[in-house]
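[1] next one to model:
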Amino acid sequence: MLSAYAFEFSCGDPVYKPDLNENSNRAVPFSWPWQVSLQAKKGISYSHMCGGALIDPIWIVTAGKCVNEGMKYRVVLGKYDLTLTEGSEQYIEPVKMISHPMFNPKCINCGFDLALLKLSWPVVFTDKIRLTCLPGAGEQLPDNYTCVVTGWGKLNAKGPKPRKLQQALLPAVEHDLCSRSDWLGTNVMDTMICVGGYSKTACEGDPGSPLNCFGSDGRWYVNGVGSFTGSVPCNTARKPSVYTRMSAYNSWINDVSRFLSSK
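    Okay, here's the model as predicted:
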């Protein structure tokens, strides 16, 4: 069970509202306040490696492939421009990193690409650092339901990875369609969410970053966590980006957080 005090603050309710114009790929600064930068230490400095989402004052969700026990990490919250010190950051090292026990880093499309990071201490909530909401167990997105992918990965094929947080509005693709042979076929499981593929995708995206979907209650939910984009060029028709479906793992998330929060 996630921390009891997590819900003293409303999840999925950013102070700075996102720009949902589908032609605007640069996010409004701090409009996705649960987005984190997972950074790995290389030499004496840290570099952005993956995204993640704050689901509790001491818990981050990211992709399983983003976690390597042999590396030293820090989680950076309250971040927009990776090249600047913005004054809003909180830097916290994880004390536990738990990949799903069924995750196989040599077979990303086999599923279970999910990990939880327990922070050394609870975050301090600010106008730039907030929680996202978790979807209900088993929840499925309707076909063509538009969500927002965020991260510091490429959202188009040209140029270097961006320094400022990017976003893209992309429609979900129902599993029956995405698993057809002319789409992704057997490479996609029902514990995954396909997004894009009609006209554009998340390109390289940002592993571990959230798929943000607006709920009927007016709050944002992390319905997916960035998993893989395949080996095809960006924006190839019928080759969507793939996210781990969070609602397939509610029990595992609650079991891990309940057990480790008591330690």
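[2] make it CA atoms for all contacts and neighbour counts henceforth
    Will do.
[3] list the buried ones in the longest strand along the chain?
    Determined from DSSP state E, the single longest strand within the chain is strand 45-56. Of the residues in strand 45-56, H48, M49, C50, G51, G52, A53, L54, I55, D56 count as buried by neighbour count, 16 or more other C-alpha atoms under 10 Å.
[4] want to put them side by side, so please do this one too:
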Amino acid sequence: HLFSQKRLYSIGNRKATGTKMNESYRVVISGPKHCKRGRCGRGECVLTSTPPFYECKCKEPFQPPRCRHFSLCEPNPCKNGGKCIKDGTDFDCLCPTGYRGRFCHVGPNDCYVDDGESYRGNVSETDDRHECLYWNSHFILENGADPFNSFEDKDGLGPHNFCRNPDGDEMPWCFFRQGRRLSWDYCDVTECLTPTGQQFATCGQPQPKKIVTRIFGGLKVPPGAAPWQVSLQMRSKNSNNPFRHTCGGVLIESCWVLTAGHCIVQMKDMQVVVGGLSLNMEDSTEQTLKVEEAILHENYRESPAAVYNDIALLRLKGTDGVCANETQFVKTACLPNAQLPDGMECTISGWGATEDSQFGSNHLLEANVMLISQEKCTEPEVYGRVLTSSMFCAGHLQGGVDSCQGDSGGPLTCNQNNVKVIYGLVSWGDQCGRKNKPGVYTRVTHFLDWIKSKTQAASP
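    Coordinates of the predicted model:
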């Protein structure tokens, strides 16, 4: 594999030269033929998954499409308001305050935390000012991995030349070229300073580790992809019995979890587990927190047909206002600020029943569902008049993909303004995955004032 090959580059020399990689991974498409023929002039030939299966990435000031003619400062290559200054047959970018990099493309908040595995910034130079190669560069891949399996990941590696740390090294790095030699080096990227009290400063931005596969009709969740997912667990009051998973929930602040009202059971000890994926084993990434108080909505009501105002807040036990600690695997989801359009695709997650497991899955699962219009969902053959404005439907009217028992209280998250918002809580439905019986969710936008009043009035 490409990154294990990186490890073989002359141990002890961090600017060591690469060896040839396994020929069996060669990509048999027309892109490499074009790249080998030197079609890209003063540029880098990269492989793509669409015809003509290659693209020229020109070295400034050479211009696309073939990188053979150059133009100084027209168009301006400098980003973020940088000023292009001609210097003979080359140019320099005069960057505004706070920006750096050859093209002023690195912003003031561009930094990495821990070992930089979650780094998604724009630094594209090594610490010795070598320009990074694109991860889908023909030069890297001609004897390496299949780019259409390993490199088309928009959240990490991809068709770009930004520094990343995909193999657990000590900080972000990249490949660069020295003549015909492939080398790698650490990048000119700074480590973030984490001021005290700045945890959970952002919400709704997952940092998944890697993709895995095959809620009802769902897929296994990659580590870090649903970092706000909570397992609500209960046991008999003051007993020594083991805690058992009862419902899902969603972390919205360090000390606050949102869940369904029907998940709250009186005279029970409750705890939540965040950061974990498996119910049958303890993950090293998980955090377990006691529930200090459960706040059920005052107008919560059950009927034979539906559950109304199905929402509750859990106040967690912590120290000095800190309960859950933010990590790559533990983050908050944002609260929505507006209604989202019908037909939008969103994600549900939980440990509910699957085709293979009537009583739930031990591994967290996720599935995509569509927001269904209120008009459609209140039709007689769907749910009729039992549906109120505090609920909505999501799923697929033909059935097949749905949330099921065990997922109650878990999140339905959607993209809004480039972050993940908790738009719904798994509430109720007519069995699992039935035609014309999609899942019914608590409409979180209906309860924003209630959530705000409770969390502000009872700060831990």
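[5] what value does the TM-score take for this pair?
    Once the chains are overlaid, their TM-score stands at 0.88 when taken by TM-score structural alignment, normalised by the length of the first structure; 253 aligned residues with a C-alpha RMSD of 2.3 Å.
[6] which stretch of the second structure lines up against the longest strand of the first structure?
    Strand 45-56 of the first structure corresponds to residues 242-253 in the second structure, going by TM-score structural alignment.
[7] one more: stretch 87-102 of the first structure?
    Residue span in the second structure matched to stretch 87-102 of the first structure, by TM-score structural alignment: 284-299.
[8] buried residues in that stretch?
    Quick answer for stretch 284-299 of the second structure (16+ other C-alpha under 10 Å): E286, Q287, T288, L289, K290, V291, A294, L296, H297.
[9] and of those, the nearest to Q398 of the second structure?
    Minimum distance to Q398 of the second structure across these is 32.9 Å, recorded for H297 (C-alpha to C-alpha).
[10] I'd say the closest one and Y308 touch.
    No - using C-alpha atoms under 8 Å, H297 of the second structure is not in contact with Y308; the gap is 9.7 Å.
[11] would you map the helices across the stretch 101-250 of the first structure?
    Remark: helices assigned in the stretch 101-250 of the first structure by DSSP state H, counting those that start in this stretch are 175-178, 250-261.
[12] deepest of those, which one?
    helix 175-178 (a mean of 18; mean count of other C-alpha atoms under 10 Å).
[13] what does that one correspond to over in the second structure?
    Under TM-score structural alignment, the match for helix 175-178 of the first structure is residues 374-377.
[14] what are the contacting residues of the matching stretch?
    By C-alpha atoms under 8 Å, 6 or more residues apart in numbering, the residues outside stretch 374-377 of the second structure that reach it are V382, Y383, G384, L387, F392, C393.
[15] how much space separates the third one from V369 of the second structure?
    Spelled out, that is G384 of the second structure. Remark: distance between G384 of the second structure and V369 of the second structure (C-alpha to C-alpha, to the nearest Å) = 20 Å.
[16] show me which of the contacts of stretch 374-377 of the second structure are buried.
    Among the contacts of stretch 374-377 of the second structure, the ones that count as buried by 16+ other C-alpha under 10 Å are V382, Y383, L387, F392, C393.
[17] nearest to C323 of the second structure, of the residues you listed?
    F392 (31.4 Å).
[18] what does the closest one correspond to in the first structure?
    Match for F392 of the second structure (TM-score structural alignment): I193.
[19] so that match is in contact with S179, correct?
    No - with contact defined as C-alpha under 8 Å, I193 of the first structure does not reach S179; the gap is 10.6 Å.
[20] including distance to P14 of the first structure, could the helices of the stretch 101-250 of the first structure go into a markdown table?
    Below are the helices of the stretch 101-250 of the first structure laid out as a markdown table (distance: least, C-alpha to C-alpha, whole Å):
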| stretch | distance to P14 of the first structure |
| --- | --- |
| helix 175-178 | 30 |
| helix 250-261 | 23 |
